[in-house]
Structures are given as C-alpha cells and as structure tokens.
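**Q** Following is a predicted model, sequence given first.
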Amino acid sequence: MPELPEVETVRRGLEPFMQGRQIETLVLNRADLRFPFPADLRQVAEGRKVERLGRRAKYLLIELEGDATIIAHLGMSGSFRIDEDVPGQFHHPRGKDAAHDHVVFHLSGQQGPVRITYNDPRRFGFMDLVRSSEIDRYPAFAALGPEPLGNALSADYLAERLSRSRQPLKSALLDQSVIAGLGNIYVCEALHRSGLSPLRIASSLVAENGSSSPKLEELARQIRVVIEEAIEAGGSSLRDHIQTDGSLGYFQHRFRAYDREGAACITPGCKGTIERITQSGRSTFFCAACQE
C-alpha cells in the first residue's frame, strides 16, 4: 500500500493539472469502491473549482470552492491517470485497462481541458465528501497524530507519547495516533539510521523523569530526514519527479535496511547483515549488530 511519500508524490503530480481548474463533469462508472460513493458527490463536485490539492497522512485531499473536500485513498492498487500518463511508476504495475476506470474528472481551465482518471483493479481505495470546515472531525483524521514533517513532531513530543508504552519501538511508531502517515518502510529506515532496535521497548528511550533523550532527538531527526529524502526521490513503492518544465521523470529510492535481507549493513564500521523478522504481521528489516 502506498505510504505518505508516495501519496505526496501523487499529489505533486496531480497539482499542476487539477489546482485552479473547474470540474465540468465527474463520471462515476460504478456505485462504489471499497465503500459506496456519497450520494451527492457528482452534484457537489460538478461546476466547482479545485482550489487546492492537499494531503493528510496517506489521504489525498481535493479541496473545492464552497466548503467541500473530496477525500481520496488509493488503497492497494489505485492510481490516477492524467489522460494517458500515470503520475508515478509503481513497484507493482498500474494498469490502464478501461474496465477498472471507476472515476473520471473532466476539468477545464485557462491551460485547456484535461481528463484525470482514477483506476483501481482491486477497488480497495475510496472517495468520500466532507465540508472543508469540518475536516478535522472526519473519523479517519480525528485521532491522527502530527505529520512527520510538521513542527509538532519533536523529541519532547515523542517522550510524552512513548513514556508509558510497553510496545516494541517499531510497533509504537506505526501507531497512527502517534505519528500520522508513518508506515512500515520508513519506520524501518528511520530506526536503522538512528541505530535503534525495532525490538526495544518504546519507553526505554525516555528518561526516568519523563524527559527526552539524545536517542529520541536523533530518532525525531531521522524520521524527518527519511521522509524528506523519500519525497524528493519520488517515494519507494512508486517513483515520480516533477521537472521544472512540468514533465515527469523517475527516480529509484535506495533503501538502507528495508527489503535488504541478508545484505551487508552499510552503516560505517558495522560488519553485520540485515535481518528480517515479523512483527504484528509485517516484515521488519534491521541490523542486530548496530541497532540497539
């Protein structure tokens, strides 16, 4: 499933083609995806201008004029296609089979008309409609923690949230109420760069008086660095880069730990190898020699 950097890459790919344009026609080729479409989705969307393309965690936000926002989630196999170009080269190929074209946006603007299609063979994605002024009360957003690139994510914040946690550190960081949008790939990468074991108890990073520690400072920094680098590289389960002329280029994101089972650890001076274990049904990649 696409993680935060991949969704941000899609947002950046769509932005030049959607933002500022008016939705002339919204075609729904079926009644539902994972959930039924809102009954008034077409009625609300048609005739309105897209004011902004935003993102919250792993959700794409299509903000319309008149206090309305379409919330879109890609699920496992969803992708947007700008006419015939898919913004992002996914790890698993994204099809252009019209049988899976479920939503089509026909937009107009000064730059001319454009057609954007949402294709989803497995139909695990969804689209919902909310008032923009009430978006913070949307059920999926109400309990989300801060964004990993936001100012609210700090060592002091992590100390407060982890001080009573007896969970393994990786499991605690995957809790979306702790950090919004931080998924399996990037937790593995941030922990490897921080030299922290995914197996250690989360509260062990917090000082006895409840204050932050140098290790928490480094973890907060590395979470930010990993996400920033992943976005710059176009993500990892998809690759996409918007060039200055608006065309699409592609970059491969290289992992230091994730999906490198049996490979030599690249931490300077470390002679260990990357191991894979399973935590809560998910693969964890780490180096037992340098991650403590």
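**A** Ah, there it is.

**Q** Please make it C-alpha for all contacts and neighbour counts, starting now.
**A** Fine.

**Q** Kindly provide the distance from R221 to S194.
**A** The span separating R221 from S194 equals 9 Å under the rule Cα to Cα, to the nearest Å.

**Q** Ok, L33 next?
**A** From L33 over to S194 (counting by Cα to Cα), the distance is 39 Å.

**Q** same deal with E228?
**A** Here the distance between E228 and S194 works out to 16 Å (Cα to Cα).

**Q** More neighbours: the two, which one.
**A** A count of neighbours by other Cα atoms under 10 Å puts S194 above the other of E228 and S194, at 21 against 16.

**Q** any idea how far the more buried one lies from D97?
**A** Separation of S194 from D97 (Cα to Cα): 43 Å.

**Q** so who does S236 touch?
**A** For S236, the residues meeting the contact criterion (Cα atoms under 8 Å, 6 or more residues apart in numbering) are 5-6, 91, 230, 252-254.

**Q** same deal with E189?
**A** 226, 255-258.

**Q** which of those count as buried?
**A** Buried members of the contacts of E189, counted by 16 or more other Cα atoms under 10 Å: 226, 256-258.

**Q** would you list the residues you listed in TSV and tack on secondary structure and distance to K215?
**A** Shown next, in TSV, are the buried ones among the contacts of E189 (DSSP: H, G, I helix; E, B strand; the rest coil; distance: Cα to Cα, whole Å):
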residue	secondary structure	distance to K215
V226	helix	16
R256	coil	19
A257	coil	19
Y258	coil	21
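
**Q** Considering the contacts of S236, which possesses the most neighbours?
**A** When neighbours are counted as other Cα under 10 Å, the busiest of the contacts of S236 turns out to be P5, with 29 neighbours.

**Q** tell me which residues in the helix or strand hosting it are buried?
**A** For P5, the element it lies in under DSSP states H and E is helix 4-18. By neighbour count with 16+ other Cα under 10 Å, helix 4-18 contains the buried residues 4-15, 17-18.

**Q** Other residues contacting that helix?
**A** With Cα under 8 Å, 6+ apart as the test, helix 4-18 has contacts from 50, 52-55, 57-60, 80, 82, 87-88, 107, 114, 181-183, 227, 230-231, 234-242, 246.

**Q** packing partners for the helix or strand that contains H106?
**A** Assigning secondary structure by DSSP H and E places H106 in strand 101-108. Strand 101-108 sits against strand 22-28, strand 114-119, with contacts defined as 3 or more Cα pairs under 8 Å, 6 or more residues apart in numbering; DSSP states H and E.

**Q** Spit out the contact partners of T117.
**A** Residues in contact with T117 (Cα under 8 Å, 6+ apart) are 80-83, 101-105.

**Q** Alongside the first one, take a look at this:
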Amino acid sequence: MPELPEVETVRRTLNELVSGRTIRSVTVKLPRIIQRPAEPEQFQDALAGRTIQQVERRGKFLRILLDELVLVSHLRMEGRYGVYSSEEPPELHTHVLFHLDDGTDLRYKDVRQFGTMHLFLPEEEFRLPPLAKLGIEPLGPDFTLQALRDRVGKRTSRIKPLLLNQELIVGLGNIYVDEALFQARIHPERTPDTLKPAEWKRLHEAIRTTLASAVEAGGSSIKSYVNGQGEMGMFQQQLLVYGRKDEACAACGKPIVKFVVGGRGTHICSRCQPMKG
C-alpha cells in the first residue's frame, strides 16, 4: 500500500498542483530517502532551478519529469506528497521539501521512512534499478489476455504470488489481487496450469476492471493513504472481499474467510472460489 490506483491518483493530483512550477531549492531532512545520487547535497544542487514538466507513473513508482532530469519516487508503505505554503511549518515526519517558485512547497512525508527517491538522466531510469526489471502495465494496451498467459501461464507457483510479482505485472498489490481473484472466481492457491480458458478470460477482465474502477474512485484508503490534496480514496466502499473477514459474501452469503498465501493476508469466499476449478 499504496498500489497502482493510489499512485495513479497521486500522479494525477500532482500534475494538477505542480506541473510547470520551478524548484527554487530543496531541503532534505532524512538523507536515506535519497538513494541516487549518493549524497543528498548532490540531489539538492541538481534539482535547484529545474522545472517540473509532468508527473508520470511506472507501476507503483512516480516519475517526475523535469527539464533534463527524471525523479523516480516510491511511496512504499505510507509515503505521501502534499503542497503547502512555504511559510507553514513542516509537519512531523516531513523528510524532503521542494521549495517552488510560487511560494509553495511540495513536501514528502513518510511516517515509516521506507520511501525512496532516485535521480536519473532522461531514459536512464528504465535501464537501472528500481525500474529496470518491472513487468507489464495492467492498464496499458500491451496487457492482453495472451500477454497475461505468456507471463504467468507457464509457471508452477500459486496464482496469487505470481500476480503480486512486480517483474511479471506491475502495480498489483494485496488488495486488488484479492478483489480480482474473487471477481474471476479463482482460488488464490491454484496454479496456472489448472486454469481453464474461461477462467483466464475472467481473470484478465477482472484485473483491468478492478484497477480501472479503483482509479476512478481515487484508490482505497485502508490505512493512511490520501492524494496530494489530502483527500481519501473511496474504493474501499466497493471492496467485496478484502478486509471483510466474517462478513457475508455479496454473491452467495457465505462468510468471507482470511488466511495466509505467500506470506500475505488473503481474503476469499470459499464457495465462490473453490480450490478445484
């Protein structure tokens, strides 16, 4: 958390708030957030005077495009961006402040301190970590039914951990994998070789529709997620299994159960998602 829909919502919000703004200076309060370059002073010097052209996304990463540089930012568990008046005192756990030319700051706050920032020359970011080995975008035009089967279908692991593997498909996290598998009526412990053609089709459609609906709703605010304007996502109101342990399944009425698959808490309806397809 945040997953693809939340990061996409942050991207859209930041585009509205800071595109076209020039960074006057940068203050780094927690150096370990800056993974590249090696020294935070280099990061600060490189960004001073740069204009934010556009904010894009790759999987769960933000790509902040500046003139002649690209800032790759990962929010990890609880990272968030917000725009504040430069005169307003920084809140607790604010680790990086981008001082803009209109008297505002773009501030990065992270209670858990797991977020990262990498600075690259344009296109260099795709050849180096952390973006170099990322898989296909599930909302992009290349994510066809055949592409899903090519990436996942020949593997012998359980289907849920495969869908969470960012080197195969980017952006999917625990919430949306549980939701997509429920909509596709597939048990998360089944292996790809057991899936029938109709199930592959349902899974492909469920991944795309679940993510698209979540983006439309501004993501899911399960814990602390808010967009760049401090607004919560609303898709949690549409979740059918995730976080609904012991509640009645919306499709059949049987209680939702929770157990662990691949180290992740997993929610299913055992009637709608039988282990044998």
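**A** Yep, it's here. Remember, predicted model here, so these are calculated numbers, not experimental data.

**Q** got the angle for the strand holding H106 of structure 1 vs strand 114-119?
**A** 170 degrees (axes from the mean of the first three to the mean of the last three Cα atoms, to 10 degrees).

**Q** Name the residues that touch strand 101-108 of structure 1?
**A** 18, 21-30, 113-120.

**Q** switch the cut-off to 6 Å
**A** Under the criterion Cα atoms under 6 Å, 6 or more residues apart in numbering, residues 21-29, 113-119 lie in contact with strand 101-108 of structure 1.

**Q** Just give me the match in structure 1 for T144 of structure 2.
**A** Residue correspondence to structure 1 (TM-score structural alignment): T144 of structure 2 is matched to S154.

**Q** Any figure for the gap between that match and P146 of structure 1?
**A** As for S154 of structure 1, its distance to P146 of structure 1 is 10 Å (criterion: Cα to Cα).

**Q** Neighbours of A288 of structure 1, how many?
**A** Neighbouring residues of A288 of structure 1 were enumerated by other Cα under 10 Å; the total is 18.

**Q** Could you dump the buried residues of helix 4-18 of structure 1 into JSON lines and include distance to S132 of structure 1?
**A** Formatted as JSON lines, the buried residues of helix 4-18 of structure 1 follow (distance: Cα to Cα, whole Å):
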{"residue": "L4", "distance to S132 of structure 1": "21"}
{"residue": "P5", "distance to S132 of structure 1": "23"}
{"residue": "E6", "distance to S132 of structure 1": "23"}
{"residue": "V7", "distance to S132 of structure 1": "20"}
{"residue": "E8", "distance to S132 of structure 1": "19"}
{"residue": "T9", "distance to S132 of structure 1": "22"}
{"residue": "V10", "distance to S132 of structure 1": "21"}
{"residue": "R11", "distance to S132 of structure 1": "18"}
{"residue": "R12", "distance to S132 of structure 1": "20"}
{"residue": "G13", "distance to S132 of structure 1": "22"}
{"residue": "L14", "distance to S132 of structure 1": "20"}
{"residue": "E15", "distance to S132 of structure 1": "18"}
{"residue": "F17", "distance to S132 of structure 1": "21"}
{"residue": "M18", "distance to S132 of structure 1": "17"}
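
**Q** which one among those residues gets closest to G281 of structure 1?
**A** Distance to G281 of structure 1 across the buried residues of helix 4-18 of structure 1 (Cα to Cα) is lowest for L4, with 20.1 Å.

**Q** And the helix holding P5 of structure 1, how far out from the chain middle?
**A** Offset of helix 4-18 of structure 1 from its chain centre (Cα atoms, centre = their mean, to the nearest Å): 10 Å.

**Q** compared with structure 2, how much does that helix deviate?
**A** In this overlay with structure 2, the average offset of helix 4-18 of structure 1 from its partner residues is 1.4 Å by mean Cα distance after the TM-score superposition for structure 1.

**Q** what angle separates that helix from strand 101-108?
**A** Angle between the axes of helix 4-18 of structure 1 and strand 101-108 is 40 degrees (criterion: the same axes, to 10 degrees).

**Q** which one in structure 2 is aligned with A140 of structure 1?
**A** Under the alignment (TM-score structural alignment), A140 of structure 1 pairs with P130 in structure 2.

**Q** quick one: that match and A180 of structure 2, what's the gap?
**A** In this structure, P130 of structure 2 and A180 of structure 2 are 26 Å apart, going by Cα to Cα.

**Q** what about those two, which has more around it?
**A** Between P130 of structure 2 and A180, counted using other Cα under 10 Å, A180 has the larger neighbour count: 24 against 16.

**Q** L131 of structure 2 versus that one, what's the distance?
**A** Relative to L131 of structure 2, A180 of structure 2 is positioned 25 Å away (Cα to Cα).

**Q** For stretch 161-168 of structure 1, measure first residue to last.
**A** Counting by Cα to Cα, the length from the leading to the trailing residue of stretch 161-168 of structure 1 is 14 Å.

**Q** Repeat that for stretch 274-292 of structure 1.
**A** Taking Cα to Cα as the criterion, the two ends of stretch 274-292 of structure 1 lie 14 Å apart.

**Q** Once you drop chain neighbours, what's closest to D193 of structure 2?
**A** Beyond its immediate neighbours in the sequence, the residue positioned closest to D193 of structure 2 (Cα to Cα, 6 or more residues apart in numbering) is G153, lying 6.5 Å away.

**Q** Isn't the one you found up against P192?
**A** Yes. Counting by Cα atoms under 6 Å, G153 of structure 2 sits close enough to P192 to count as a contact (5.1 Å).

**Q** was I right about R185 of structure 2 contacting P274?
**A** No. With contacts counted by Cα under 6 Å, R185 of structure 2 stays clear of P274, the gap being 7.7 Å.

**Q** So those two - more neighbours on which side?
**A** Set side by side, R185 of structure 2 and P274 show more neighbours around R185, with 22 against 15, by other Cα under 10 Å.
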